[in-house]
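Colleague: sequence first, then the predicted structure, then my questions.
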Amino acid sequence: MANKKELNVEEKLRAIYSLQLIDSKIDEIRNVRGELPLEVEDLEDEVTGLSKRLDKLNEDLENIDNLIKEKKNNIEDHKASIKKYTDQQKNVRNNREFNSLSKEIEFQELEIQLAEKHIKEMKASLEGKKAIVTETKERLASKENHLKHKKAELSDIMSETEKEENFLLSKSEEFRGKIEARLLEAYDRIRTNVRNGLAVVSIERGASAGSFFTIPPQTQMEIAGRKKIITDEHSGRILVDSALADEERQKMEQLFSKM
């Protein structure tokens, strides 16, 4: 903390601009990856979802198959009952007993018809689900293949950039350690709020870099004097003079060459 308090304004400006150059380099590396990590994550979620769906469909197929077997067994039981009641009719003593057994036979026949109807419906459902299973398997295989290629692509990019990024991250932390907390908070807040992540910019042709708004000559002189930290009234970015920016860029280019 003592080192942070000892920095004068110019040293603060140099440290914060160097940090910006390092963080912008990290942004470049991450932009090379683009949306690839998110694509891989989304594909992994899709593969997981399709796998779970396939498991559930296969479970449904097994349950329907078991129900069909159960209904077929019930039909055999009903047929056995019909045979039993038919045999009993041969030995009845009166019409009342005969009619009672006839009703039992009729009931069993109705149960068979109902079971056969259910079997027919379940077989149709089974065929429908089998078609969905086939389609889901094809989609899963396609997504798994796509995921495999995307992972390989990401792995290649990561192997190319990981070392550079880790080096830059360590340097970013090193420079952050030189900057007082309040200035660092402002830097992080501005970086979050601007599209290109540039919280610190230099003066170019009388305007802040990337802006068309001219900075008054008096303000430009104050910025060049490096006696206080000045922000752009239009964008809120911290401003540094072009000479300081050139000097720090040269230092950072030497640093980047070590990657």
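Modeller: Yep, it's here. Residues are numbered from 1 along each chain as shown.

Colleague: okay, CA-based contacts and neighbour counts for the rest of this
Modeller: Fine.

Colleague: from the contact counts, what lies against the helix or strand containing Leu110?
Modeller: Assigned by DSSP states H and E, Leu110 belongs to helix 95-176. In this structure, helix 95-176 makes packing contacts with helix 9-33, helix 36-89, judged by 3 or more CA pairs under 8 Å, 6 or more residues apart in numbering; DSSP states H and E.

Colleague: redo these as CSV? Include mean neighbour count.
Modeller: As requested, the helices and strands packed on helix 95-176 are exported to CSV (neighbours: other CA atoms under 10 Å):
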stretch, mean neighbour count
helix 9-33, 19
helix 36-89, 15
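
Colleague: now render these as a markdown table, adding distance to Leu255.
Modeller: Shown next, in a markdown table, are the helices and strands packed on helix 95-176 (distance: least, CA to CA, whole Å):
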| stretch | distance to Leu255 |
| --- | --- |
| helix 9-33 | 9 |
| helix 36-89 | 28 |
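
Colleague: show me the one of the ones you listed that comes nearest Ile215.
Modeller: With CA to CA as the measure, helix 9-33 is the member of the helices and strands packed on helix 95-176 nearest Ile215 (18.2 Å).

Colleague: residues making contact with the helix or strand Asp246 falls within?
Modeller: Using DSSP H and E, Asp246 falls within helix 242-256. With contacts defined as CA atoms under 8 Å, 6 or more residues apart in numbering, helix 242-256 is touched by Arg14, Tyr17, Ser18, Leu21, Ile22, Ser202, Ile203, Glu204.

Colleague: how about 6 Å then?
Modeller: Ser202, Ile203 (CA atoms under 6 Å, 6 or more residues apart in numbering).

Colleague: quick check: angle from it to helix 95-176?
Modeller: Orientation check (axes from the mean of the first three to the mean of the last three CA atoms, to 10 degrees): helix 242-256 against helix 95-176 gives 110 degrees.

Colleague: another structure for you, compare them:
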Amino acid sequence: MAKKTETTVEEKLRALYDLQLIDSRIDEIRNVRGELPLEVEDLEDEVAGMNTRLEKLNTDLEVIENNIKEKKNGIEESKALIKKYTAQQDNVRNNREYNSLSKEIEFQELEIQLADKHINEFKAQIEQKKEVIEQTKEQLEERKEHLKHKQSELDDILAETEKEEKALIKESEKYEKKIEERLVKAYKRIRNSVKNGLAVVQVERGASGGSFFTIPPQVQMEIASRKKIITDEHSGRILVDPALADEEKEKMDKLFTKVS
């Protein structure tokens, strides 16, 4: 049985830097989309909220209109009772019965007045609700148009980049498998803790990429020897020498051309 060849430090560094280049390319693609997906999501929520509000306003309107119908029916009932009591007054036997019927008539007249007052209040509420409904409809149309525009923008960007992004995600997963789990975890931890997502950087002009802290010449020589994995003492990033970085960039550029 053939003995499994152990991965050299140089091979690990190359694989890590390749992974970084792939993940950085994915970051670039996602940056092109920027805040658009969130904007679209917010607009969708806003449109959904406005539709719910319109439904509630229309339900409120129905309730108020039903209240008016009830009050109108109540008025008709009161009028019928007034007619009945007035007719009964013609056949009373004494003043007590007459006064009792007069009180009933007076009560029904007050009921009619109160119902009319409520109907007028309900009508005012209807006008107010209708005004709010019209305003909400106008706002809804405006937000829908804005959403349509933003969704179209997002669809265009996705059409251009989705295929490449999916292909690169697969490549990223493939390259991860080439690296031992311990290093992948360290890489991801560093990547998540830095602003630009760069966990593996090359030495540039005697400093860690994107940093102003100079790396001592002795350490630069160790990095160039590719005998051990060295991290920047200030940022914690994994460091690679410029020659290795250039070679891997050239290799990855060919991959990016292929998947784009």
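Modeller: Cool, the structure landed. All values reported here derive from a predicted model rather than from experimental measurement.

Colleague: returning to what we had before: so which of the helices and strands packed on helix 95-176 of the first structure is nearest Leu101 of the first structure?
Modeller: That would be helix 36-89 among those, by CA to CA, at 5.9 Å.

Colleague: and Arg205 of the second structure, how close does it get to Pro242 of the second structure?
Modeller: According to CA to CA, to the nearest Å, Arg205 of the second structure and Pro242 of the second structure sit 10 Å apart.

Colleague: what about the two, which has more around it?
Modeller: Using other CA atoms under 10 Å as the criterion, Arg205 of the second structure and Pro242 rank with Pro242 on top: 17 against 11.

Colleague: can you find the partner of that one in the first structure?
Modeller: The alignment partner of Pro242 of the second structure in the first structure, by TM-score structural alignment, is Ser242.

Colleague: one step back: out of the helices and strands packed on helix 95-176 of the first structure, which comes closest to Ile229 of the first structure?
Modeller: Closest to Ile229 of the first structure of these, according to CA to CA: helix 9-33, at 6.9 Å.

Colleague: what inclination does that closest one have with respect to helix 36-89?
Modeller: Going by the same axes, to 10 degrees, helix 9-33 of the first structure makes 40 degrees with helix 36-89.

Colleague: which bit of the second structure covers helix 9-33 of the first structure?
Modeller: With TM-score structural alignment as the criterion, helix 9-33 of the first structure aligns to 9-33.

Colleague: average offset between that stretch and the first structure?
Modeller: On superposition with the first structure, the mean distance recorded for stretch 9-33 of the second structure (mean CA distance after the TM-score superposition for the first structure) is 0.6 Å.

Colleague: measure Ile82 of the second structure to Gln88 of the second structure for me?
Modeller: 10 Å.

Colleague: for the closest residue to Gln89 of the first structure other than its chain neighbours, grab the count of nearby residues.
Modeller: In space, and not counting its chain neighbours, Gln89 of the first structure is closest to Phe98: 5.6 Å by CA to CA, 6 or more residues apart in numbering. As a burial measure, Phe98 of the first structure scores 18 neighbours (other CA under 10 Å).

Colleague: what does the one 4 residues further on give?
Modeller: Taking other CA under 10 Å as the criterion, the count of residues near Ser102 of the first structure is 16.

Colleague: what of Ile119 of the first structure?
Modeller: 20.

Colleague: for Lys103 of the first structure, find the nearest of the helices and strands packed on helix 95-176 of the first structure.
Modeller: helix 36-89 (9.7 Å).

Colleague: list the helices and strands the closest one packs on?
Modeller: Secondary-structure packing of helix 36-89 of the first structure (3 or more CA pairs under 6 Å, 6 or more residues apart in numbering; DSSP states H and E): helix 95-176.

Colleague: Arg226 is in contact with Glu10 of the second structure, correct?
Modeller: Yes - with contact defined as CA atoms under 6 Å, Glu10 of the second structure reaches Arg226; the gap is 5.2 Å.

Colleague: re earlier: mean shift of the helix holding Leu110 of the first structure relative to the second structure?
Modeller: Averaged out, helix 95-176 of the first structure is 0.8 Å away (mean CA distance after the TM-score superposition for the first structure).

Colleague: one step back: flag every buried residue along the helix holding Asp246 of the first structure.
Modeller: Buried residues in helix 242-256 of the first structure, counted by 16 or more other CA atoms under 10 Å: Ser242, Leu244, Ala245, Glu248, Arg249.

Colleague: equivalent analysis for stretch 162-170 of the first structure, please.
Modeller: Here stretch 162-170 of the first structure shows Glu164, Glu165, Leu168, Leu169 as buried, counting by 16+ other CA under 10 Å.

Colleague: how far away is Glu165 of the second structure from Gly209 of the second structure?
Modeller: For Glu165 of the second structure, the distance to Gly209 of the second structure - CA to CA - is 25 Å.

Colleague: can you check Glu176 of the second structure too?
Modeller: On the measure of CA to CA, Glu176 of the second structure and Gly209 of the second structure end up 22 Å apart.

Colleague: now do Arg14 of the second structure
Modeller: Remark: distance between Arg14 of the second structure and Gly209 of the second structure (CA to CA) = 16 Å.

Colleague: next: Ile75 of the second structure.
Modeller: Separation of Ile75 of the second structure from Gly209 of the second structure (CA to CA): 86 Å.

Colleague: what do you get for Glu173 of the second structure?
Modeller: In terms of CA to CA, Glu173 of the second structure sits 25 Å off from Gly209 of the second structure.

Colleague: so between the two, which is more surrounded?
Modeller: The residue with more neighbours, out of Glu173 of the second structure and Gly209, is Gly209; 19 against 13, by other CA under 10 Å.

Colleague: which residues sit in contact with the more buried one?
Modeller: Neighbours of Gly209 of the second structure in contact, by CA under 6 Å, 6+ apart: Val201, Gln202, Val203.

Colleague: can you report how many residues neighbour the residue nearest to Gln20 of the second structure when sequence neighbours are not counted?
Modeller: Once flanking residues are discounted, Gln20 of the second structure sits nearest to Val200: 6.2 Å by CA to CA, 6+ apart. Val200 of the second structure: 25 surrounding residues under other CA under 10 Å.

Colleague: next: Ala131 of the first structure.
Modeller: Ala131 of the first structure: 12 neighbours (other CA under 10 Å).

Colleague: quick one on the thing from earlier: mean deviation of the helix holding Asp246 of the first structure from the second structure?
Modeller: Looks like 0.9 Å for helix 242-256 of the first structure (mean CA distance after the TM-score superposition for the first structure).

Colleague: chain center to that helix: distance?
Modeller: 37 Å (CA atoms, centre = their mean, to the nearest Å).
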